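# got a predicted structure here, sequence first:
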Amino acid sequence: MTRKDTTHILLRLHPSPIRRFTGVAMLVVFGIMAAVAGLESPPDRMALRLGLPLVGLGLVWMAWQTWKATARGLELTPDALRETDGGRVLARVEQIASVDNSAIALFKPAGGFVITLKETAPAGWASGLWWRFGRKVGVGGTTARVEAKQMAAMLAEMARRRRA
């Protein structure tokens, strides 16, 4: 399947514009607040004067990374879950051991779900969209809850059929 072929895409999951803007705006505001607090701290507190502006810069950098990452979305094909542009594969269907979108799922992103893989995979991260560490893949954060739930259900069913 070539990158231009979109006939085999089963579902698409795009970030919600409101969640995307809100998440980025919160990171920027907290970054500015941290930097200002550091610059206004007393001169005898040198650790705060240097540390808080660095934390603020880190938060603004994270906001930029989130804005870039959430410009993309995710696609579910019969073979894999991947990013829309570039086609970076998050998980292949045959690697999926389970999909959990319950309210008590550990490390589940907001409005998303967690995939447990059969084997460890290289770590990866797209802030606000997905993360992968060890055997776990978290999808969500800025995505719409209903669309993520549909994708989780379809992924779980596809993995169950592959195992059978």
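Here it is on my side, so go on.

# C-alpha from now on. contacts and neighbour counts both.
Noted.

# by contact count, what packs against the longest strand seen in the chain?
The longest strand of the chain (DSSP state E) is strand 113-126. Packing partners of strand 113-126 (3 or more Cα pairs under 8 Å, 6 or more residues apart in numbering; DSSP states H and E): helix 46-69, strand 96-100, strand 130-139, helix 145-163.

# can you redo these as CSV with mean neighbour count and distance to residue 32?
CSV is the format used below for the helices and strands packed on strand 113-126 (neighbours: other Cα atoms under 10 Å; distance: least, Cα to Cα, whole Å):
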stretch, mean neighbour count, distance to residue 32
helix 46-69, 18, 6
strand 96-100, 20, 36
strand 130-139, 21, 25
helix 145-163, 17, 30
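
# residue 108: which of those is closest?
Closest approach to residue 108 among those is made by strand 130-139 (6.0 Å; Cα to Cα).

# below is structure B, check it against A:
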Amino acid sequence: MTDPDEPIAILRVSRARRVFSVAVQVALGLLLIWVALTLPERQLLIQALLAILGAGALWQAAAVWRATGTDVVLTRGGLRDSAGRTIADLDRIEAVQRGAFAFKPSNGFSLKLTEPAPRAWVPGVWWRLGTRVGVGGATSGKAARQMADVIALMKAGHFPD
């Protein structure tokens, strides 16, 4: 018998995607703050709104940087992240959806669960809302497709022990 916690597949965020996604959000935040500070007419309400949006974009960039440092790990028990959080147990996965019109992250796939799970969000890596789980975003599309295929094989009973 094999170890149920042994990784079958690991979905990582590449360093280039991680840096690019954070750099775009930092640039947006700095641009919004710069516009707020350099408005020709002193309109305090608009300046405050732009500054708050800019600070929010910078906060989100920091959250994405922390989140994209985690990996998604598929084991015989289900999906976990490298921080130890359970994303979805294999016995609770009803279906894997990865088609063009599926509600899923870009470069990723979604799972339909048999029962609702607590909401969770790891920006750029995975999210969970009710009976839906989305995996992907800043990840490699090819690696996400491969992981989705392995999950589908496991659910169909075609994955060897």
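Everything's here; your move. Keep in mind that this is a model prediction, so the values were computed, not measured.

# fetch the TM-score of the aligned pair.
Comparison of the two superposed chains (TM-score structural alignment, normalised by the length of structure 2) gives a TM-score of 0.91, and 155 aligned residues with a Cα RMSD of 1.7 Å.

# distance to residue 108 of structure 1 for the helices and strands packed on strand 113-126 of structure 1 - can I get that in TSV?
Formatted as TSV, these follow (distance: least, Cα to Cα, whole Å):
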stretch	distance to residue 108 of structure 1
helix 46-69	17
strand 96-100	8
strand 130-139	6
helix 145-163	12
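
# to residue 39 of structure 1, which of those lies closest?
Ranking these by proximity to residue 39 of structure 1 (Cα to Cα) places helix 46-69 first, at 5.5 Å.

# please report how far the residue nearest the centre of structure 2 lies from residue 23 of structure 2.
The centroid of structure 2 falls nearest to residue 125 when counting by Cα atoms, centre = their mean (2.1 Å). Distance, residue 125 of structure 2 to residue 23 of structure 2, using Cα to Cα, to the nearest Å: 17 Å.

# so the residue opposite residue 128 of structure 1 in structure 2 once aligned: helix, strand or coil?
When structure 2 is aligned by TM-score structural alignment, residue 128 of structure 1 is paired with residue 124. When classified by DSSP: H, G, I helix; E, B strand; the rest coil, residue 124 of structure 2 comes out as coil.

# ok, residue 124 of structure 2 touching residue 70?
No: the pair residue 124 of structure 2 and residue 70 does not pass the contact test of Cα atoms under 8 Å, sitting 10.0 Å apart.

# look at these two and report which has more neighbours.
Ranked by neighbour count (other Cα atoms under 10 Å), residue 124 of structure 2 and residue 70 place residue 124 first, with 24 against 19.

# and residue 70 of structure 2, what pairs with it in structure 1?
Aligned partner of residue 70 of structure 2 by TM-score structural alignment: residue 72.

# contacts only, for its match.
Counting by Cα atoms under 8 Å, 6 or more residues apart in numbering, residue 72 of structure 1 makes contact with 14, 15, 83, 84, 85.
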